[in-house]
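S.K.: Give me a model of this one.
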Amino acid sequence: MHIHYLQHVDFEGPGYIRTWAEQNGHSLIGTHLYKEESLPQPDNINALVVMGGPMGVYYEQQHSWLNDEKEFIASCINKQKKVLGICLGAQLIADLLGAEVSAMDHNEIGWFPLKWSDEARNHPTFSFLPGQQQVLHWHGDMFEIPNQAVPMGSSKACTRQGFFIPNHILGLQFHLEMTREGLANLIEHSDGELQEGPFIQQPNEMLNSDLFTKNHETMGNILDNFLLNNAE
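M.R.: I've put the predicted structure just below:
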């Protein structure tokens, strides 16, 4: 499978997704949008992964490449490629599908419980999901659930944590792909986001977690069941 990813900043890459691709013999090539690299032709890829980033969905004036990125994601959706969005990536997909993206009451940064929805767990693609698990969050915006999408889950700080449109589109607000090294890079570039707040953990607490492996297992199962199911 030819998987392409879109990266918005140099410190937030595909993380465990790269490990999964290498272990399973899939090609994984990226466009680093912040370097103004060229986008591929949608027909030359099987799946698209849109990564996170500190900018917002509507920051076209600050990041002119956002316009081209949105057109590319829309083209991949229209051609029914597998499209997975993580954090900002999920927000971009939601926006393209006509769902509102807006600021949350409180930023959510750290390891907090996620309740997987019954609708997701009852779908054959995600029947392996537990009722609840601790996942890594790092976001201050939240999307509405697009029309005809299955809601994936919720947390205390964020009631809309993901959506799924069978069998081609998946948006996840949280970071199952994040490695310890990737989180350290994110913390280094946090730009003052780690202030006191009801849903903000401090760096040592986040980095010393033993939950990375479990999150990677879930990410691997999602990639197996979503990306590979009925893939072109």
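
S.K.: from here on, contacts and neighbour counts on C-alpha atoms
M.R.: Noted.

S.K.: which stretch of helix or strand covers Ala90?
M.R.: helix 88-96 (DSSP states H and E).

S.K.: got the buried residues for the helix or strand just after that helix?
M.R.: Using DSSP H and E, the helix or strand that directly follows helix 88-96 along the chain is strand 101-116. Using 16 or more other C-alpha atoms under 10 Å as the test for burial, strand 101-116 gives 101, 107-116.

S.K.: now stretch 175-186
M.R.: Result for stretch 175-186 [16+ other C-alpha under 10 Å]: buried residues 175-180, 182-184, 186.

S.K.: Repeat that for stretch 123-138.
M.R.: For stretch 123-138, by 16+ other C-alpha under 10 Å, it's 125-126, 129, 133-138.

S.K.: Repeat that for stretch 35-49.
M.R.: So stretch 35-49, judged by 16+ other C-alpha under 10 Å, has buried residues 42, 45-49.

S.K.: Stretch 192-203 too?
M.R.: 194, 199-201, 203.

S.K.: which residues sit in contact with the most centrally placed residue in the chain?
M.R.: What sits nearest the mean C-alpha location of the chain, by C-alpha atoms, centre = their mean, is Ile86, with 0.8 Å. Residues counted as contacts of Ile86 (C-alpha atoms under 8 Å, 6 or more residues apart in numbering) are 49-52, 171-175.

S.K.: taking those residues one by one, which sit in strands?
M.R.: Of the contacts of Ile86, the ones assigned to strands by DSSP state E are 49-50, 171-172.

S.K.: Let me have those residues in a markdown table, extended by distance to Gly25.
M.R.: Listed next are the ones in strands among the contacts of Ile86 as a markdown table, based on distance: C-alpha to C-alpha, whole Å:
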| residue | distance to Gly25 |
| --- | --- |
| Val49 | 17 |
| Val50 | 20 |
| Gly171 | 24 |
| Leu172 | 24 |
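
S.K.: Name only those of those residues that count as buried.
M.R.: 49-50, 171-172.

S.K.: between those, which is nearest Asn230?
M.R.: Val49 (16.8 Å; C-alpha to C-alpha).

S.K.: just checking, that closest one touches Leu84?
M.R.: Yes. With contact defined as C-alpha atoms under 8 Å, Val49 reaches Leu84; the gap is 4.8 Å.

S.K.: The structure of the following sequence is requested for comparison with the preceding one:
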Amino acid sequence: MGTKRILALQHTPEDPPGLVLDMARKQHIQIDICTSSHEPLPDVLYDYDMLIIFGGQEHVYDENRYPFITKEKELTRKALARGLPFLGICFGGQLLASALGARIRRLAAPQIGLLNVHITDAGRRDPIYTGMPAHQLAFQWHNDVFDLPQDGVLLATSQGREHQAFRFGPNAYGIQYHIELTPGMFEEQLSDKTTRRAFQHKPETYQHIKEAWRTVYPTYEEHSRIFLDNLFRIGQLIPARSPIHDSGRYRRTAQ
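M.R.: Sure thing, here's the model as predicted:
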């Protein structure tokens, strides 16, 4: 069996693959990173076993300003038509929803910070959340949210009833929250002047995140790694897990 390959679409240096890259390397999966806002996208995906699209500062509906968004949607539809395993994170999750015809809506105010994500009944039955608790603390930073596409399965929500995760078909996932952040990425984001300006109307939120992230990070990282491990197994990039290896992990119905 040859080396498995992931095509990862990154939009800015501030949004690198982080834990996704680390997990892929540990599993000896090759990950090719394309900065799609500056580099040409491949016309076909025959050389790849999974497509992952990361976050970005653009809006999915700004295709006139950013033509690469249209190209990403086309590539996403090709991946879906081929049945290629897919993960979209934040902007990438919105792009998947949009490619499937769902509406992307602008929020009245940005959603930034450490927020609780609630796994739905369908999510607790889905293999992507195997070994995970029913409630998770996640990091979010977005101005837009996605409606659920037709035939999409809602897997997670937040307290404000925002859609946080969905599945389309057997192996295409879109999530609104971030699972890829490393400690270095947290540090860089929180020390950036642009980040501080984004919190100018809620300085207490910025201070809370700055003080809290180190405390919650071990759990955040554990959940992220379990999610990615599940994703790689669903996509058959690594072997399926035997039941004995699930001992000691979270039960799906854990609170």
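
S.K.: With distance to Leu92 of the first structure as new columns, can the buried residues of strand 101-116 of the first structure be given to me in TSV?
M.R.: Below are those laid out as TSV (distance: C-alpha to C-alpha, whole Å):
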residue	distance to Leu92 of the first structure
Val101	8
Asn107	18
Glu108	18
Ile109	20
Gly110	22
Trp111	23
Phe112	23
Pro113	24
Leu114	21
Lys115	23
Trp116	22
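
S.K.: Just give me the match in the second structure for Gly30 of the first structure.
M.R.: Alignment note: Gly30 of the first structure maps to Ile33 in the second structure; criterion TM-score structural alignment.

S.K.: Pro16 of the second structure versus its match, what's the distance?
M.R.: Going from Ile33 of the second structure to Pro16 of the second structure by C-alpha to C-alpha, to the nearest Å gives 9 Å.

S.K.: Repeat that for Glu221 of the second structure.
M.R.: Counting by C-alpha to C-alpha - Glu221 of the second structure and Pro16 of the second structure are separated by 16 Å.

S.K.: Which of those two has more residues huddled nearby?
M.R.: Set side by side, Glu221 of the second structure and Pro16 show more neighbours around Pro16, with 22 against 18, by other C-alpha atoms under 10 Å.

S.K.: give the contact list for the corresponding residue of the first structure for that one.
M.R.: By TM-score structural alignment, Pro16 of the second structure lines up with Gly13 in the first structure. The contact partners of Gly13 of the first structure, taken as C-alpha under 8 Å, 6+ apart, are 7, 51, 182.

S.K.: For the first structure, which segments count as helices?
M.R.: 16-23, 65-78, 88-96, 118-121, 180-188, 203-207, 212-222 (DSSP state H).

S.K.: most packed of those?
M.R.: helix 88-96 (a mean of 25; mean count of other C-alpha atoms under 10 Å).

S.K.: Next, find the distance separating the residue lying farthest from the centre of the first structure from His189 of the first structure.
M.R.: For the first structure, the C-alpha farthest from the mean C-alpha position belongs to Glu196; by C-alpha atoms, centre = their mean, that distance is 24.8 Å. Relative to His189 of the first structure, Glu196 of the first structure is positioned 17 Å away (C-alpha to C-alpha).

S.K.: repeat for Ile93 of the first structure
M.R.: 25 Å.

S.K.: what lines up against Gly123 of the second structure once you look at the first structure?
M.R.: In the first structure, Gly123 of the second structure lands on Ala120 (TM-score structural alignment).

S.K.: The closest residue to Asn67 of the first structure other than its chain neighbours: neighbouring residues, count only.
M.R.: Excluding its sequence neighbours, the residue lying closest to Asn67 of the first structure (C-alpha to C-alpha, 6 or more residues apart in numbering) is Glu60, at 6.5 Å. For Glu60 of the first structure, the count of nearby residues is 13 (other C-alpha under 10 Å).

S.K.: ok, the aligned residue in the second structure for Glu60 of the first structure to Ile69 of the second structure distance?
M.R.: The alignment partner of Glu60 of the first structure in the second structure, by TM-score structural alignment, is Glu63. For Glu63 of the second structure, the distance to Ile69 of the second structure equals 6 Å [C-alpha to C-alpha].

S.K.: same check, this time on Leu51 of the second structure
M.R.: Taking C-alpha to C-alpha, one finds Leu51 of the second structure at 15 Å from Ile69 of the second structure.

S.K.: Same question for Gln207 of the second structure.
M.R.: In terms of C-alpha to C-alpha, Gln207 of the second structure sits 34 Å off from Ile69 of the second structure.

S.K.: got it, and Glu14 of the second structure?
M.R.: Taking C-alpha to C-alpha, one finds Glu14 of the second structure at 18 Å from Ile69 of the second structure.

S.K.: Not including adjacent chain positions, what is the nearest residue to Leu114 of the first structure?
M.R.: Leu114 of the first structure sits nearest to Ser155 (C-alpha to C-alpha, 6+ apart), 4.9 Å away.

S.K.: show me what contacts the one you found?
M.R.: Contacts of Ser155 of the first structure by C-alpha under 8 Å, 6+ apart are 112-115, 161.

S.K.: what's around the match of Gly30 of the first structure, how many residues?
M.R.: Neighbours around Ile33 of the second structure, by other C-alpha under 10 Å: 17.

S.K.: residue in the first structure matching Leu7 of the second structure?
M.R.: Checking TM-score structural alignment: Leu7 of the second structure goes with His4.

S.K.: Correct me if wrong: that match contacts Ala47.
M.R.: Yes. His4 of the first structure is within contact range of Ala47, at 6.2 Å (criterion: C-alpha under 8 Å).

S.K.: got the contact list for the match of Leu7 of the second structure?
M.R.: 28-31, 45-49.

S.K.: and the two most separated of those?
M.R.: Thr31 and Asn46 (15.0 Å).
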